[in-house]
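S.K.: The sequence isn't on hand, but the structure is:
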């Protein structure tokens, strides 16, 4: 696939980028090369390759959920400089 300078200008406009004429030409050439490499992947026979979500065979490493002793709401709010029965009260930051 060949990327034109018009394509580069369009993408640059969407990304709010400003390229010089020289940079546009270089970007068009580099993007064409990158897309050429991606097109080579279409030549691979992947019929027997199962889909995967990750290159490495990794498993979930989350710890199991366990019920732990917690302090109750009253104990948590006790040292607060300002609180009601359920919440910490803080000064308004955003108007």
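M.R.: Everything's here; your move. Keep in mind it's a predicted model, so treat the numbers as computed, not measured.
S.K.: can we go C-alpha only for contacts and neighbour counts from here?
M.R.: OK.
S.K.: From the chain's centroid, how far away is the helix ranked longest in the chain?
M.R.: Ranked by number of residues, the top helix in the chain under DSSP state H is helix 21-40. Computed by C-alpha atoms, centre = their mean, to the nearest Å, the separation of helix 21-40 from the middle of its chain amounts to 24 Å.
S.K.: Take this one as well and set it beside the first:
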């Protein structure tokens, strides 16, 4: 896919960047190469490819999900300005 100077000017305006007219030819070629690469990647048949989470088939060791600290809610809420039913009450800021 090739881009002309009008396409480059439109992209520059949308991206809010300043591109000198002397750079548009090179930029057009570079963006065209990227778009050709994307087209080539989209042409690959991936229907029978299984998705993977890790390219090395590594398995991450996870620790057991255990509670390691005691509950200090009542201690912390003693110094709070206002609480109700175990929740902190705050002033309403949005009407």
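M.R.: Perfect, I can see it now. Everything numeric here is computed off the predicted structure, so don't read it as measured data.
S.K.: just to revisit the earlier point, what residues of the next helix or strand after the longest helix of structure 1 count as buried?
M.R.: Next helix or strand after helix 21-40 of structure 1 toward the C-terminus (DSSP states H and E): helix 73-77. Within helix 73-77 of structure 1, the residues that count as buried by 16 or more other C-alpha atoms under 10 Å are residue 77.
S.K.: Give me the mean distance between helix 73-77 of structure 1 and structure 2.
M.R.: Compared with structure 2 after the fit, helix 73-77 of structure 1 shows a mean deviation of 2.0 Å (mean C-alpha distance after the TM-score superposition for structure 1).
S.K.: before we move on, back to that, quick check: the longest helix of structure 1 compared with structure 2, mean distance?
M.R.: Mean for helix 21-40 of structure 1 is 1.7 Å (mean C-alpha distance after the TM-score superposition for structure 1).
S.K.: so that helix matches what in structure 2?
M.R.: Aligned using TM-score structural alignment, helix 21-40 of structure 1 spans residues 21-40 in structure 2.
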